[in-house]
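In: Predicted model and sequence below, questions to follow.
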Amino acid sequence: MNYEPGLLVAGRYRLEEVIATGGMGQVWRATDETLERHVAVKVLRPDTASEEGFLERFRAEAKHSAALQHPNIATVHDFGEGAHSAYLVMELIEGRPLSEVIKERAPLPAEEVTEILYQAAIALNAAHEAGVVHRDVKPANIVVDDHGYARLTDFGISRAIAGAQLTQTGEVLGTPHYLAPEQAQGQPAGPASDLYALAVVGYELITGNRPFAGDSMITTALAHVSQPAPQLPEDVPEPLRTVVMAGLAKDPARRPANGEAMAEALHLPVGTVPEELVAGAQSAVAPVVGGAGLLTPDPSVPTGAMTMPPHTPPAPASVTSPPQPSAVRRWLLPGAALVAAVVVIVVVAVTSHGNDGALLPLRHLSGTTQNTTQHATQDTTLHDGGNTR
């Protein structure tokens, strides 16, 4: 089915204009003629509507999104399927994706970053408590209005934590710049993976740059596994600095315990260091070496091999100073992921708002990192378009 302005969907929703396009569908501004209100109508793109995989994910998005009732999550109003397509009706959010905000005025003030991350963290906590993992947290999927009110959108590749998988074994869904290390290694995404992605968003809001990047989407994804996180500037105030860095820990167990814990840490008094997250923040910047075993401390590294640079924020006398650890160990990562037998399929969500990625189906890859990158380049399929939200 081809969609055009003026088309009436399900005898009720009058399409007006396309406001976003992605790898799976289009989002239209529309009018609900029954309730006389503006809505957003997401439809499968004509060239994907007949593919069962896309339709299954679309159904899953409708089911998962409808189960989430939270002020910081876009509300779903309706869902339906026709002979040749399907549609999802959501509230129309008046605002701008963070990807546009970052492009225009990053780095953002610490106070603004804190509030955006706080709202996104409590939204993710609500989703996780409802049993849903987003799997594609990125600036393009967080919409902020002129008053700083943030909404989490686009659960297009989300999954039920206890539900059936819609992906193949070893398949990774997400956007490379925001992909958690465990996802890049083919492990299932969990709530901690969403928090890692949110920490990447926080880093980008603070600095205007993403913490990890490569020459290709594969090397970018592997950078999350093989490279330590770059330090935030020392003038970034606490607790924001430690919370974001802890969220970037390679080991999911060293990140904030959940979205609520992350949000609470962000709202500690200005200048306060969240002590429970200091170890995670330190591990995020520890050197990474190739080896056998996932996220296993290297006992050969001597005490004091890596510590976070001292940071003394301007704060009142009640500020808690971070403990000075005697050692922060390097983390061993699978050499196979970096040198030999890389086996991963990455399907990257499409967006042009922040150049976050492209639809990139990759076959099983093997050989050196260099060969992997060349193979990936040959198999790349790019679809230009805006964010689907």
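Out: Yep, it's here.
In: okay, CA-based contacts and neighbour counts for the rest of this
Out: Noted.
In: what about residue 378, neighbour count?
Out: Using other C-alpha atoms under 10 Å, residue 378 is surrounded by 9 other residues.
In: Correction: the previous question concerned residue 267.
Out: By other C-alpha under 10 Å, the residues close to residue 267 number 15.
In: Now for it: which residues touch it?
Out: Residue 267 is in contact with 114, 118, 239, counting by C-alpha atoms under 8 Å, 6 or more residues apart in numbering.
In: Can you lay out these as CSV showing neighbour count, distance to residue 337 and secondary structure?
Out: Listed next are the contacts of residue 267 as CSV, based on neighbours: other C-alpha atoms under 10 Å; distance: C-alpha to C-alpha, whole Å; DSSP: H, G, I helix; E, B strand; the rest coil:
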residue, neighbour count, distance to residue 337, secondary structure
114, 23, 34, helix
118, 21, 33, helix
239, 22, 34, coil
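In: Using CSV, please lay out the residues you listed together with distance to residue 171.
Out: Formatted as CSV, the contacts of residue 267 follow (distance: C-alpha to C-alpha, whole Å):
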residue, distance to residue 171
114, 33
118, 30
239, 35
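In: Based on its surroundings, how many neighbours for residue 69?
Out: Neighbour number of residue 69 under other C-alpha under 10 Å is 15.
In: could you list every residue that touches it?
Out: Per C-alpha under 8 Å, 6+ apart, neighbours of residue 69: residue 75.
In: Against that first model, consider the following:
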Amino acid sequence: MAVAGKVETKASTKLRMVECGGCRAKVFINGQLAPFETVPCSKCGHPVMVPVRLRQFELQSIIGSGGMGTVYRAHDLMLERQVAVKLMRKELVNDNESLQNFIREARTCAALNHTNIIHVYTFDQYEDQYYLVMELADCGSMDQRIEKESRLPELSILDIGIKVASALDTALKHGLLHRDIKPGNILFNAEGEPKLIDFGLAGSADVNLAHDGTIWGTVRYVAPEKIQRQGETFLSDMYSLGATLYHGLTGHVPFEAESDDAILMAHVSMEATPPDQVVPDVTHATSEAIMRMLAKSPVDRFQTYDELIMALTAARTKLLFAKYHTPHVEI
């Protein structure tokens, strides 16, 4: 029974227009959401949120999430530029190994100056939140492109290979191995430039890294010598890059099986099918270069990144010549 003179009203929801980090559409969401709370975008389902202020950075939308944390598209209010902010998961702060990996990623990237290595602007802690501020590369990753397009054009694969190999060479000259090359660790910026990310597992190249029982890397792209606990050098990164390029070029990883153990055994004991036998349109020069990167023994791979880059560049030149050269026909 209603009480005379009393009017019951439902609290109005304060709406706020935000940009979706997935489809970039402008959508309305509840402006009273808790900090970092997300709801699905009404257009594409990508998580959207109310912007959050972290020191001078306004975190606007989610780019992606991983085991270590979440990366946000953000606006630097002091320098008036778009950046990426990676927040470490709070539950990992007390995990010393995870924290050291996060710090190592920041220090490693900050020390490396290369167009195709993501640049770190700063690393800081606000209250109990650790975060990295990096250059923005929010136009998808290589694995997302593979998922969307099935396989990438040969010319794109060669360009990625040349640029990432150059980035790895710069890291090597600073005494570092990446140790986890895979399509998910290659991002693209608005200009289409590939950017190598995630140096959290980076190790010293000054010694032949031995294993403590753990295989550092990703099963579908890991080098045989790492699986066999024979240590690793920059040639292990080269193998992983070869597996990454193979995946992008053919739409298939070099070895597919029903279990991780079976895939690991294949890396050790099976030969991959040459890319030009999987996709007949692939040129022999490109196929041959990738197969040499995937050689079982490190001594059978290219022995320097310069040598690899020369081979990929030669394959690129042959591809372009074949594509644009029109034979003269006499009539």
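Out: Received the coordinates, thanks. Please read these numbers as outputs of a predicted model, since none were measured by experiment.
In: How close are the two chains, by TM-score?
Out: Overlay of the two chains. TM-score (TM-score structural alignment, normalised by the length of structure 2): 0.75; 274 aligned residues with a C-alpha RMSD of 2.7 Å.
In: still contacting in structure 2, which of the contacts of residue 267 of structure 1?
Out: Comparing the contacts of residue 267 of structure 1 with structure 2 on both residues aligned by TM-score structural alignment, their matches' C-alpha atoms under 8 Å, the contacts found in both are 114, 118.
In: Can you tell me how far the residue nearest the centre of structure 1 is from residue 205 of structure 1?
Out: Most central in structure 1 under C-alpha atoms, centre = their mean is residue 137, positioned 2.4 Å from the mean C-alpha point. To residue 205 of structure 1, residue 137 of structure 1 is 14 Å away according to C-alpha to C-alpha, to the nearest Å.
In: Where in structure 1 does stretch 264-275 of structure 2 align, residue-wise?
Out: Using TM-score structural alignment, stretch 264-275 of structure 2 lines up with residues 221-232 of structure 1.
In: And the residue nearest to the centre of structure 1? What does it align with in structure 2?
Out: So, by TM-score structural alignment, residue 137 of structure 1 is matched to residue 181.
In: next one: residue 254 of structure 1
Out: Following TM-score structural alignment, the counterpart assigned to residue 254 of structure 1 within structure 2 is residue 300.
In: I'd say its match and residue 292 touch.
Out: Yes - with contacts counted by C-alpha atoms under 8 Å, residue 300 of structure 2 reaches residue 292, the gap being 7.0 Å.
In: More neighbours: the two, which one.
Out: residue 292 (18 against 12).
In: Just to be sure, the more buried one is in a helix?
Out: Yes - assessed with DSSP: H, G, I helix; E, B strand; the rest coil, residue 292 of structure 2 lies in a helix.
In: Report the contact partners of the closest residue to it other than its chain neighbours.
Out: Leaving aside its chain neighbours, residue 292 of structure 2 sits nearest to residue 301 (5.3 Å; criterion: C-alpha to C-alpha, 6 or more residues apart in numbering). Residue 301 of structure 2 makes contacts with 235, 292, 293, 294, 295, as judged by C-alpha under 8 Å, 6+ apart.
In: Ok, residue 213 of structure 2 next?
Out: Residue 213 of structure 2 neighbours (C-alpha under 8 Å, 6+ apart): residue 229.
In: Return the distance of the counterpart of it in structure 1 relative to residue 120 of structure 1.
Out: Matched across to structure 1, residue 213 of structure 2 falls on residue 170, judged by TM-score structural alignment. Residue 170 of structure 1 sits at a distance of 28 Å from residue 120 of structure 1 (criterion: C-alpha to C-alpha).
In: Likewise for residue 216 of structure 1?
Out: 28 Å.
In: In terms of neighbours, single out the busier of the two.
Out: Each of residue 216 of structure 1 and residue 120 has its neighbours counted (other C-alpha under 10 Å); residue 120 has more, 25 against 14.
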